[in-house]
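Student: Let's see this in three dimensions:
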Amino acid sequence: MDRAELVELLSPEGLRLLDSLPEWDSKADVVRTVADLRKLGHSPGLVAAVLGQARLRQKARAKFGEFAQRMLFTEAGLEQATRLKVAALHAGRFARAGIGHVADLGCGIGGDSLALAAVDLEVTAADADEVTAAVAAFNLTPFPKARVLHARAEEVPLGGIGGAWLDPARRTTSGGRTTRLADASAYTPPLDFAFGLADRMAVGVKLGPGTDREVIPAGSEAQWVSVDGDVVELGVWFGPLARPGVGRAALVIRGDQAFELTAAADSADAPTGPLGDYLYEPDGAVIRARLIGDLARANAGWMLSDGIAYVTADRAFESPFARGFRVLERLPNDERRLRQALAERGIGTLEIKKRGVDVDPARLRTSLKLKGEASATLAVTREQGQRVTLLVERL
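Tutor: Below is the predicted model of the structure:
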């Protein structure tokens, strides 16, 4: 969305038209909708702007729920925005630490600022992009204690502000294409600036879950967060926002429930051993936080092979930190014999899970020429270094 489109959208006519539209339906005849709106006298620019926002509002429901219908978005801003349930947890940290005024530096469309303002904290939000800052200002209109600046994070005056939240831009857009930045030093604002603020105030920094662990400063708390099986962020916390004795944390959110595994540092892997009766796939947040060993030991399990994120055990256990499978039988590793074994069992639908082996599940599924009414799950991995193919069923 450019500046001209935003001006159209923020006009009284634009906002009225946007709010009057029905919920976006991707299967609807968009050409006809455009024609109908044009017949009512709306300009082409306004029609494009409101339909673009209607589509983004529908897409944003996954992150913002019903709040999405009262917000404005940019494509890039929505992609990087924090889910509202996770943003609420961020805000809770600042509130519990007694920090009454928070700077949201690089606020994007204002998702985290919304959560901060919702717990009655004073918020100074800033974004270097003029359109994005204007969108954030619109979204924060209901909160009188929140203000938005069009400014780079490094330019925001921080006098009298007790804490800062930063979500550095990790993508760059050129020629209409967005590219993820691999080099953390190229983020906006740079990580040196973000982490450096911790010398003067309480700071939290949101990073991608796959961020190189080498950039995490010593003495900070690193918390990986997954939502319904999807690892969504790495939060790095400093000062009073970091919990004493917690250097690594895996926060697993499933529906409306949250579970957490914490440790002072990376946990040592559990010993390896032969396959037990059950196989467990740790949640991605547990894997990223390197707490697989603690998970295994807490449930009388062991590692299936060095460097592979599978836990095995002789008894079933329930844990929010792992998905469990009952091992039914070992199958041949050879594709021809595996195809025959699956055909004998009438398996026509196959989920293929793999870890530690060079297997393309889509190619393997095609080569197996599956036929039959039964469905099954196949785990292709290593047992104490040796490749194994296992027929398993979810617990």
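Student: only C-alpha atoms for contact and neighbour calcs from this point on.
Tutor: OK.
Student: show me where the stretch 151-300 of the chain has strands.
Tutor: 163-166, 171-174, 177-180, 202-207, 221-227, 230-237, 248-254, 257-263, 278-282 (DSSP state E, counting those that start in this stretch).
Student: Can you add mean neighbour count and distance to residue 22 and give the ones you listed back as TSV?
Tutor: Shown next, in TSV, are the strands of the stretch 151-300 of the chain (neighbours: other Cα atoms under 10 Å; distance: least, Cα to Cα, whole Å):
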stretch	mean neighbour count	distance to residue 22
strand 163-166	25	35
strand 171-174	12	31
strand 177-180	10	30
strand 202-207	24	34
strand 221-227	26	29
strand 230-237	22	30
strand 248-254	23	30
strand 257-263	15	32
strand 278-282	24	41
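Student: Which among those is found nearest to residue 151?
Tutor: Proximity to residue 151 (Cα to Cα) singles out strand 163-166 among these, at 13.6 Å.
Student: Could you pull out the helices in the stretch 201-350 of the chain for me?
Tutor: 284-288, 292-298, 335-344 (DSSP state H, counting those that start in this stretch).
Student: on that earlier part again, export the strands of the stretch 151-300 of the chain to CSV and tack on distance to residue 366?
Tutor: Below are these laid out as CSV (distance: least, Cα to Cα, whole Å):
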stretch, distance to residue 366
strand 163-166, 45
strand 171-174, 35
strand 177-180, 31
strand 202-207, 37
strand 221-227, 31
strand 230-237, 27
strand 248-254, 33
strand 257-263, 38
strand 278-282, 25
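Student: To compare with the earlier structure, here is another sequence to fold:
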Amino acid sequence: MAQASNDFTLIEQFAALLSEDGWKLLSTIDPSMVASKDAAWALNEKLRKEGHDPKVVRAVMAQAELRFRARVKFGPFADSLVLTPAGLEQATRLTIAGLHARRYTNAGSTHVADLGCGIGTDSIALASAGLQVTAVELDETTAAATTLNLMPFDNAKVIHGSAEDTDLTGIDGVWLDPARRTDVKGSTRRLFDPEAFSPPLSFVEKLVDSGLDVGVKLGPGLPHEAIPENAEAVWISDHGSVIEACLWFGKLKRKDIARAALVIDKDGAHELSSADTAENDQPAPVGDLQAHIYEPDGAVIRSHLISTLLEQTGGHLLDEHIAYFTHEQQISTPFARGYKVLAVHDYNVKKLRSWVKSNGIGTLDIKKRGVDVTPEELRRILLAGTPKCAKNKATLILARLGDKRVAFEVIPH
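Tutor: As a prediction, the model looks like this:
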């Protein structure tokens, strides 16, 4: 089992945390009190000097640090959750969990089993929507955390057990978030083969064949050839980060939609969809550079919906293997970020360094596709020796067009 620190296991940490002193002490700690290493160190010393058991202090500090990190996903609600490191890493953001729950209410589900519930954020959303929830978790410590997180809901219960062995009698909807990591010599490694997940994708298909309405959360790198023909696949991007791919079956699947990209930004949620699988797409048009370059959102790229986006917006790809497309006009779309092209440079490090120096560039943003280079390393090389007085900003888009590598000098819309 993963260790919290040295020989202090996660089970021991929870035992200390759930002691009378641990639980009381945790309620007095604002997670912002551990926002930095220095602050955390100072709080740790303070609590020890007050006479608290060192194991209790370590457990409370670990939980406070997890809650502070969790604010990115859960906002202020993080301060009321009991977390584990692995559970936090894989947990669904609450806003996204709400979207999942809406699928079940729209489909008329009444009792949903959350198989592999982790710390229970999807179960919380399902229960908040008024559904009866049975949350199942194989890891004993995580199941204990979920039990605490679901205590406010009398319509939810937690079972410590495996997804495959769960009795689904009386349940009409199933939600799964399979474990997609495995322990390797004390560390975790991400899995990409859907049959290596726990439970595997084949188990999901058995549930579907039994007549249940099933939803499953997978990683955004899900290969299209692994998607069952009877599934609707949705890739979700949250403020520029592609966070998951969901498969929906039965009544949870919408009619006439095979795949979709759901893009969430400051203006709300936007969806691009297609009734066809990616294999049936018509090739996207390819042509010469025009006045503007657009980078599709990652969810659009992952869902292979660039051709659909081009049908809606016009324009064409610069290269059939590169996701950037170009357009004569400045267009507004939530599905792509646009740039006005100022100049085109050969991808030559020496010439680009000269360009940086002669233009007094001190801040350089680099984006790339199809070019084997690390933007951070190239930025360091290009800005090396730049005088402190260089205050200008610039953006480069690197791309491979056929056999040629080019650098587009652009400004964001």
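Student: ranking the helices of the stretch 201-350 of the first structure by burial, who's on top?
Tutor: With neighbours defined as mean count of other Cα atoms under 10 Å, the helices of the stretch 201-350 of the first structure peak in mean count at helix 284-288, which reaches a mean of 25.
Student: against the second structure, where does that one fall?
Tutor: Aligned using TM-score structural alignment, helix 284-288 of the first structure spans residues 298-302 in the second structure.
Student: What's the average distance for the matching stretch when superposed on the first structure?
Tutor: If you overlay the two and look at stretch 298-302 of the second structure, the average distance to its match in the first structure is 0.2 Å (mean Cα distance after the TM-score superposition for the first structure).
Student: Contacts for that stretch, please.
Tutor: With contacts defined as Cα atoms under 8 Å, 6 or more residues apart in numbering, stretch 298-302 of the second structure is touched by 220-221, 235-237, 240-242, 260-263, 272, 306, 323, 335.
Student: can you count the residues close to the alignment partner in the second structure of residue 348 of the first structure?
Tutor: With TM-score structural alignment as the criterion, the equivalent of residue 348 of the first structure in the second structure is residue 362. Using other Cα atoms under 10 Å, residue 362 of the second structure has 19 other residues around it.
Student: same for the helix or strand containing residue 104 of the first structure, what does it pack against?
Tutor: Element membership for residue 104 of the first structure, per DSSP states H and E: strand 101-105. Applying 3 or more Cα pairs under 8 Å, 6 or more residues apart in numbering; DSSP states H and E, we find strand 101-105 of the first structure packed against helix 111-118, strand 122-127, strand 163-166.
Student: at 10 Å what do you get?
Tutor: helix 84-96, helix 111-118, strand 122-127, strand 146-150, strand 163-166, strand 202-207 (3 or more Cα pairs under 10 Å, 6 or more residues apart in numbering; DSSP states H and E).
Student: Show where it falls in the second structure, residue numbers please.
Tutor: Strand 101-105 of the first structure maps onto residues 111-115 of the second structure, going by TM-score structural alignment.
Student: Give the full set of residues in contact with the residue most central in space within the first structure.
Tutor: What sits nearest the mean C-alpha location of the first structure, by Cα atoms, centre = their mean, is residue 232, with 1.6 Å. Under the criterion of Cα atoms under 10 Å, 6 or more residues apart in numbering, the contact list for residue 232 of the first structure reads 80, 82-83, 86, 206-210, 224-226, 284-285.
Student: do residue 310 of the second structure as well
Tutor: Residue 310 of the second structure touches 284-285, 316-317, 325-327, counting by Cα under 10 Å, 6+ apart.
Student: Top of those by number of neighbours, please.
Tutor: The contacts of residue 310 of the second structure, ranked by neighbours (other Cα under 10 Å): first place residue 325, 28 neighbours.
Student: That residue pairs with which position in the first structure?
Tutor: With TM-score structural alignment as the criterion, residue 325 of the second structure matches residue 311.
Student: Nothing else from me, thank you.
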